[in-house]
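Student: the amino acid sequence is not available; the structure is as follows:
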């Protein structure tokens, strides 16, 4: 078995590479990682993205037997969440602009039937420009033990965009870089330079409210997991081959 290098003096937690063919159980954030405490300690599976049980309570001993019903329940939880956001996007996209509102307290775009429910919240109308820049509407996540977000400044984003255009890139895979995705789409609308195709991969599911399946994938880079399975990976639809890096495509 391939494991982390044994060290008798190790007091912390080690990440262990399991045997080939061993499938790790899944938590709400995708396949878990196998951990062990020191040398010879009992090993367990825990979340790949969260380092605090308050953020993801998943815990399973390596040798623990889990019922099939429990496994199916875990899969169903993720599937329903993905479908809910997909349905919300389709319904919101069909609404006229004056019916679209954003709840700052709940960090979500509201459907007309939800306006009264959020009447005591800080809910405001949104403009077309704001919908093009969701990172300006959404509060950055700041939990350093799970999904703290650090966003590019406008100056940095403009520099990256100008550099990409100058080097002739036409396809960009934006991994955890929502502001670059936003600027690409804004510039495509302005038609001031060569059009680019882009796809945002991010663990923050809130972005699914603003983008279609062709523009956003719910993705965990810690374990290279696409939520929703193959349905949630539309890279080929935007001309991006995930298995091959083309000379005119950049991953950033």
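Tutor: Nice, I can see it. All of these numbers come straight from a predicted model, not from anything done at the bench.
Student: from now on I want contacts and neighbour counts done on CA atoms only, so please keep to that.
Tutor: Noted.
Student: where exactly do the strands run in the stretch 51-200 of the chain?
Tutor: Ranges of strands in the stretch 51-200 of the chain, per DSSP state E, counting those that start in this stretch, are 59-61, 101-103, 108-110, 123-125, 171-175, 197-202.
Student: helices or strands up against the fifth one?
Tutor: The criterion is 3 or more C-alpha pairs under 8 Å, 6 or more residues apart in numbering; DSSP states H and E, and the helices and strands that strand 171-175 contacts are strand 197-202, strand 249-251.
Student: use this one as the comparison:
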């Protein structure tokens, strides 16, 4: 994705999350369990995204280079959560719209700029939108460009973050083929001469599989699916 595509995509995703969350509250209630986030209720999920967007809006708005002075918001009652989330989404979108992607800000990653925040917040909202749609039982496809960018982010940022010393000696490559983006990526390239498996599906389904939101069975698996799952499971994120 190009830098100027992230903010419009985030705006669309935030709107999609808000609509699905409002519908899920009416249909399932705030106490509904979230499949993709074990132990979380629907209320926990909505609060989490609101809190995350509150933090990153503050980082970008203040051009923070250290998060030490950030003041965490208090948890809002369930009946206020949708309104609070809407306000935080608007704050984040406004802050990002007013910032140069090259401007330096604090992040938890080696890359320290607004562009990192743009990409990360789009992907954060994308995966959590699927979480709320799973509660509702009506999951819509992830756009191919967003899915492929999320897969790239997972490979470029999350995998090194989880495995800073590199993959273990017994790691095997896993090929990820996104049919709707006509693209191929590899987890642990160069660790062995041949991949243990090739996983084929839409970019969005591949993204959800590596984030453990859907089982590998939603993909076409050529090779050892159990070992492919084990390779993905090596990427353990906090």
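Tutor: Structure received. Everything numeric in this text was worked out from a predicted model, so none of it was measured.
Student: quick TM-score on the pair, please.
Tutor: Scored by TM-score structural alignment, normalised by the length of structure 2, the superposition of the two chains gives a TM-score of 0.27; 116 aligned residues with a C-alpha RMSD of 6.3 Å.
Student: now the strands of the stretch 51-200 of structure 1 in JSON lines, with distance to residue 184 of structure 1 and mean neighbour count?
Tutor: Formatted as JSON lines, the strands of the stretch 51-200 of structure 1 follow (distance: least, C-alpha to C-alpha, whole Å; neighbours: other C-alpha atoms under 10 Å):
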{"stretch": "strand 59-61", "distance to residue 184 of structure 1": "40", "mean neighbour count": "15"}
{"stretch": "strand 101-103", "distance to residue 184 of structure 1": "23", "mean neighbour count": "21"}
{"stretch": "strand 108-110", "distance to residue 184 of structure 1": "22", "mean neighbour count": "21"}
{"stretch": "strand 123-125", "distance to residue 184 of structure 1": "24", "mean neighbour count": "15"}
{"stretch": "strand 171-175", "distance to residue 184 of structure 1": "9", "mean neighbour count": "20"}
{"stretch": "strand 197-202", "distance to residue 184 of structure 1": "7", "mean neighbour count": "24"}
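Student: residue 162 of structure 1: which of the helices and strands packed on strand 171-175 of structure 1 is closest?
Tutor: Minimum separation from residue 162 of structure 1 across these (C-alpha to C-alpha) falls at strand 249-251, 13.6 Å.
Student: which of the residues in that closest one are classified as buried?
Tutor: Within strand 249-251 of structure 1, the residues scored as buried using 16 or more other C-alpha atoms under 10 Å are 249-250.
Student: assign residue 208 of structure 2 to helix, strand or coil.
Tutor: Secondary structure state of residue 208 of structure 2, per DSSP: H, G, I helix; E, B strand; the rest coil, is helix.
Student: how close does it sit to residue 200 of structure 2?
Tutor: 13 Å (C-alpha to C-alpha, to the nearest Å).
Student: which of these two has more neighbours?
Tutor: The neighbour count for residue 208 of structure 2 versus residue 200, taken as other C-alpha atoms under 10 Å, is higher for residue 208 (24 against 20).
Student: residues contacting residue 221 of structure 2?
Tutor: Listed by C-alpha atoms under 8 Å, 6 or more residues apart in numbering, the contact partners of residue 221 of structure 2 are 197-200.
Student: got it, and residue 52 of structure 2?
Tutor: Residue 52 of structure 2 sits next to no residue when contact means C-alpha under 8 Å, 6+ apart.
Student: secondary structure for the contacts of residue 221 of structure 2 - can I get that in JSON lines?
Tutor: Below are those laid out as JSON lines (three-state DSSP):
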{"residue": "197", "secondary structure": "strand"}
{"residue": "198", "secondary structure": "strand"}
{"residue": "199", "secondary structure": "strand"}
{"residue": "200", "secondary structure": "strand"}
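Student: looking at those residues, state which has the most neighbours.
Tutor: When neighbours are taken as other C-alpha under 10 Å, the top entry among those is residue 199 (26 neighbours).
Student: does it touch residue 174 like I think?
Tutor: Yes - under the criterion of C-alpha atoms under 8 Å, residue 199 of structure 2 makes contact with residue 174 at 7.4 Å.
Student: residue 85 of structure 1 versus residue 172 of structure 1, what's the distance?
Tutor: 24 Å.
Student: residue 103 of structure 1 now?
Tutor: Using C-alpha to C-alpha, one obtains 16 Å as the distance from residue 103 of structure 1 to residue 85 of structure 1.
Student: got it, and residue 162 of structure 1?
Tutor: Residue 162 of structure 1 sits 33 Å away from residue 85 of structure 1, going by C-alpha to C-alpha.
Student: of those two, who's got more company?
Tutor: Between residue 162 of structure 1 and residue 85, counted using other C-alpha under 10 Å, the more crowded position is residue 85 (18 against 13).
Student: what is the neighbour count of residue 23 of structure 2?
Tutor: Residue 23 of structure 2 has 16 neighbours, counted by other C-alpha under 10 Å.
Student: show me which residues of the host helix or strand of residue 49 of structure 2 are buried.
Tutor: Taking DSSP states H and E as the criterion, the element that holds residue 49 of structure 2 is helix 42-62. Buried positions in helix 42-62 of structure 2, judged by neighbour count with 16+ other C-alpha under 10 Å: 42-61.
Student: ok, now which ones touch residue 121 of structure 2?
Tutor: Residue 121 of structure 2 is in contact with 10, 53, counting by C-alpha under 8 Å, 6+ apart.
Student: do a quick rundown of the helices in structure 2.
Tutor: For structure 2, the helices defined by DSSP state H cover 3-28, 42-62, 78-97, 114-136, 144-153, 159-162, 203-210, 225-233.
Student: what distance do you get for residue 209 of structure 2 to residue 49 of structure 2?
Tutor: To residue 49 of structure 2, residue 209 of structure 2 is 21 Å away according to C-alpha to C-alpha.
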